[in-house]
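Peer 1: got a predicted structure plus its sequence, pasted below:
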Amino acid sequence: MLNSKNIWLNNKFYTFALGYLFQSLSQSLYFIAFPLFIYDKTNSALSMSAMAVAETVTQIALGPFIGTIIDRFKRKRVIVIGLILQITLLLFILVLLELNILETWMIFVIGSLVAGLQATVKNAQFTIIPQVFPDQKLEADAGITSIHTATLMFGGAISGLIIALISPIYSFLIVVIMLLITLITQSKLVIPDLIVSKKKNNFLKDTKDGFDYIFKNKNLIILIVIFSLSNLADNGIAPVLLFHLKNNLLLSDQQVGITMSVAGVGLFIGSVIASKLKKTSAGNLIFYFILVNNIGLTLFLLPGWWPILVGQFVFHFGGIVANIAKSVIIQTIVPNELLGRVSGTMRILDQGTQPISLALLGGVAASNGAYMSFVVMFCLTIISTFVLFLSSIRRLDLSVNKQSL
């Protein structure tokens, strides 16, 4: 049923989603097993932290160039090669370990390469959605997000069980098997070729064109401002909330665990609900659900545990729908031949706000308490909501295939 209105009954999407599920599960296992492997090898918490920094820096530094690669070559080929290289590197670690010649610097190099390849595959998958599902972008984005949030909710438990049974290093074999399943399913996708100009610029000029397009596009600039402010408020919330729950509310570990897990429920339900909202313009979806996000944040300011519990659900429910709508806007207004570069650059901007948010909100919480951090978050989201209310983004309509700039 290739043309079914229900995206989950679309054979192409089912194939794509199945591969994405195993890819997400593989990354969930890798993100736990790899740091544990580094610790077993080095007996150093500093090495674990340094590897995490190296992975993030690699993804940020390579982001624009990854986008250029995706836009210059067939995207299915980029996905397939990216998956093959990940599998090869993980098997290479096992071979080096078996030969007893694996050095710490080798682990850092291979880990950084794997991080770059993971970012490449995810960016390429983002760019093929408007090619493969041009009339169901919202449903496809929401479906993929629901898979991602489901693996956030359950992937940790599955990964912990696997690692407990067979050790961190040999968990890499399970990661390889999952990536092989992803490779098989993604290889079966039929992706229409892009119709682009035959004129070829040099690689750096193509990369610069991506930046130029973003900064000449008013709608993309507005999205960057809105979500940079929103991400500054959102990305640092987890440690502040944990501090508030333990230090101010004196909750038990069980209550803290329940509170944090409610976020995953909100994310999952939000991703499911988003696919039902196609009749609402994408800009209004962002506006309405950032307002919902703000309501959740307001509940954090109320005394007691129950407002926090409800606020966690509402906060993450609103945030995920707004982010799905943002993805659809980007896929709609950006020419497909530039989508890799634009999405790669905007992902960098999203990632770049995380350390700033953690430092800002953590610093405020340390000096003035968690409630003041919540106030700062609320002010940032109110500003982003006000900018969105005054902008042209709200008039962008999902029913239009390409928006005029």
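Peer 2: Now that the structure is in, tell me what you want to look at.
Peer 1: drop to CA atoms for contacts and neighbour counts, all remaining ones
Peer 2: Noted.
Peer 1: Ile70 is in contact with Ser343, isn't it?
Peer 2: No. Counting by Cα atoms under 8 Å, Ile70 does not reach Ser343; the two are 10.5 Å apart.
Peer 1: overlap in contacts of the two?
Peer 2: Asn123 (Cα atoms under 8 Å, 6 or more residues apart in numbering).
Peer 1: element containing Val176, please.
Peer 2: Here Val176 is covered by helix 171-187, with elements defined by DSSP states H and E.
Peer 1: that helix: which residues count as buried?
Peer 2: Buried residues in helix 171-187, defined by neighbour count with 16 or more other Cα atoms under 10 Å: 171-176, 178-183, 185-187.
Peer 1: helices of the stretch 101-250 of the chain, start to end?
Peer 2: 104-132, 137-166, 171-187, 203-216, 218-234, 237-243 (DSSP state H, counting those that start in this stretch).
Peer 1: now for the closest residue to Asp141 other than its chain neighbours: which residues touch it?
Peer 2: Spatial nearest neighbour of Asp141, excluding adjacent residues (Cα to Cα, 6 or more residues apart in numbering): Ile324 at 6.4 Å. Shown in contact with Ile324 (Cα under 8 Å, 6+ apart): Leu138, Asp141, Ala142, Thr145, Ser271, Ala274.
Peer 1: distance to Lys205 added to these, as a markdown table?
Peer 2: Formatted as a markdown table, those follow (distance: Cα to Cα, whole Å):
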| residue | distance to Lys205 |
| --- | --- |
| Leu138 | 32 |
| Asp141 | 30 |
| Ala142 | 34 |
| Thr145 | 33 |
| Ser271 | 37 |
| Ala274 | 37 |
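Peer 1: got another, please set it beside the one above:
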Amino acid sequence: MISILKNRNFFLLLSGKLVSLLGNSIYHISLIWYVLSLPGEENGKILTWVMVAGLVPAVVLGGFIGGFVDRYNKKKIIVYSDILSGITALVLAFLLNQQLLTPIHLLLGTCILSISTSALSIAVRSVLPEILEEAELQAANASNQFIERLTSLLGLLFGGILVSFLSIQTIFLFNGISFLVSSLCEMFIQYIPTAKSHPLTDRSSHFRDDFQQIFKFLFQNKDILTLMFIFTFVNLLWDPLFMIVVPYTLKTEFAVTPLQFGAIEAALGLGFCLAAIYFSRHPAFLHHHSVLFYSILGVNSLIILFAIPIMFYPFFTGLKHTPIYFVIALILAGVFSAALNIAVATHLQKIIPANLRGKFYGVSTSIAQGLIPLSGVVMGSFIGKIHSYVFFVISCGLVYMVLLFVPAVTRITKDLYKIKQQDYA
């Protein structure tokens, strides 16, 4: 991993991404804290719509952004994406300073940041084969993913610390500056496009053919399709809990400090990182087909354990160590989440034909995340009206029902490991 950093272009790209993602993570936690600190009883609903605004553009426009990245200069897209993000964050800081910031501004700003961040991520993954030798790609991808996890973890931790000592306006300002510094690093990348742009009509035709091809493959491999829908189902139930219900509950019912809030938010990522390091050294641990079933069961059970203080709120609010309990529960959940994601990702790489991988990951991501905004809106419309533990009981109860009473879950985790990779035309 260290040797790949000697490549000047990759070092500049990774440095820019490090600064950009760190600023974005700090912005995310400060934004949640700011929204939940707004006066009135509607802050839960406002947080819901802000989180939806951060998801919908990337989900809906992901395929079109990918086509745009293929047609134009990837270095310029990377640089301009960070510049756009920087300007957006600086405008939000200015509006907040002038006491003009409204929820509408937050929604628009979050939408713009979602689009620019999505374009940046796709462009970075696409440009790596063009600035590196083939032998360097594996190390480069490993470094890239490590940076993504690390910046998310550090951003949540530093965000909690910064919110304790600095104003939200100052944090927005620093975030805008971080994006501009990132774009400055990326300007020095030496890059010559290796492929010419394709006419728009040809790209539209290819885009339609890609979808037809991948869906034909999925319907011929029902176990893979079933696995996709299981992941869609659990994401539909789990993600809004952590995006909306957990922050709302911690802030309004447990009155955690910004530092405690940042530590709890970062705990899931910390568990994931620690487990990823362990599994990279002991890969055989994830080879058994039962890992898929028990990983989902483990995450779901730990979410229920996390919710125990919420269920017995009067007793736990007076305890000083309740935030530590939350942190431990989420670290363990992160371990099971890492086992689940790494096992599935590794096995899919083995069984998905090479000529379909890009199309598969694009379609599966859109399907898995496409309904999350809808479930977020549903939960957000009831938050503050019913006890928070109800969300955990219903969501985790439905996941248990699918795991324990739908035979297909156990069957596909066995059958998937019997599938051999083959080319698909």
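Peer 2: Yep, that arrived. Given the structure is predicted, the values throughout are model-derived calculations rather than measurements.
Peer 1: on that earlier part again, of the contacts of Ile324 of the first structure - the most surrounded one?
Peer 2: Comparing the contacts of Ile324 of the first structure on neighbour count, Ser271 comes out first with 30 neighbours (neighbours: other Cα atoms under 10 Å).
Peer 1: what lines up with that one in the second structure?
Peer 2: Under the alignment (TM-score structural alignment), Ser271 of the first structure pairs with Ala276 in the second structure.
Peer 1: thinking again about what came up before, report the mean distance between the helix holding Val176 of the first structure and its aligned residues in the second structure.
Peer 2: Taken against the second structure, helix 171-187 of the first structure registers an average deviation of 2.2 Å after superposition, with mean Cα distance after the TM-score superposition for the first structure.
Peer 1: try stretch 32-42 of the first structure
Peer 2: Here the mean offset of stretch 32-42 of the first structure against the second structure after fitting is 5.0 Å, by mean Cα distance after the TM-score superposition for the first structure.
Peer 1: let's verify Leu302 of the first structure: helix, strand, or coil?
Peer 2: Secondary structure state of Leu302 of the first structure, per DSSP: H, G, I helix; E, B strand; the rest coil, is coil.
Peer 1: for the first structure, which helix is longest?
Peer 2: helix 11-42 (DSSP state H).
Peer 1: can you check what angle separates that helix from helix 171-187?
Peer 2: 160 degrees (axes from the mean of the first three to the mean of the last three Cα atoms, to 10 degrees).
Peer 1: and helix 11-42 of the first structure, what does it pack onto?
Peer 2: Using 3 or more Cα pairs under 8 Å, 6 or more residues apart in numbering; DSSP states H and E, the elements in contact with helix 11-42 of the first structure are helix 45-72, helix 104-132, helix 137-166, helix 171-187.
Peer 1: what residues sit buried inside that helix?
Peer 2: 12-13, 15-30, 32-39.
Peer 1: residues in contact with the match of Ser271 of the first structure?
Peer 2: By Cα under 8 Å, 6+ apart, the contact list for Ala276 of the second structure reads Val335, Ala338, Ala339, Ile342.
Peer 1: residues near the second one, how many?
Peer 2: I take that to be Ala338 of the second structure. Per other Cα under 10 Å, the neighbour tally for Ala338 of the second structure reads 24.
Peer 1: which one in the first structure is aligned with it?
Peer 2: Under the alignment (TM-score structural alignment), Ala338 of the second structure pairs with Phe317 in the first structure.
Peer 1: surely that match meets Ala274?
Peer 2: No. Counting by Cα under 8 Å, Phe317 of the first structure does not reach Ala274; the two are 9.8 Å apart.
Peer 1: circling back: ok, then the element right after the helix or strand the match of Ala338 of the second structure falls within?
Peer 2: For Phe317 of the first structure, the element it lies in under DSSP H and E is helix 305-333. Downstream of helix 305-333 of the first structure, the next assigned helix or strand under DSSP H and E is helix 339-368.
Peer 1: between helix 203-216 and that following helix, find me the angle.
Peer 2: Going by the same axes, to 10 degrees, helix 339-368 of the first structure makes 60 degrees with helix 203-216.
Peer 1: and helix 339-368 of the first structure, how far out from the chain's middle?
Peer 2: Put simply, helix 339-368 of the first structure sits 13 Å off its chain's centre (Cα atoms, centre = their mean, to the nearest Å).
Peer 1: what packs against whichever helix or strand comes after that helix?
Peer 2: Remark: after helix 339-368 of the first structure, the chain's next helix or strand is helix 370-390, criterion DSSP H and E. Using 3+ Cα pairs under 8 Å, 6+ apart, the elements in contact with helix 370-390 of the first structure are helix 218-234, helix 237-243, helix 282-299, helix 339-368.
Peer 1: go again with 6 Å.
Peer 2: Judged by 3 or more Cα pairs under 6 Å, 6 or more residues apart in numbering; DSSP states H and E, the packing partners of helix 370-390 of the first structure are helix 218-234, helix 339-368.
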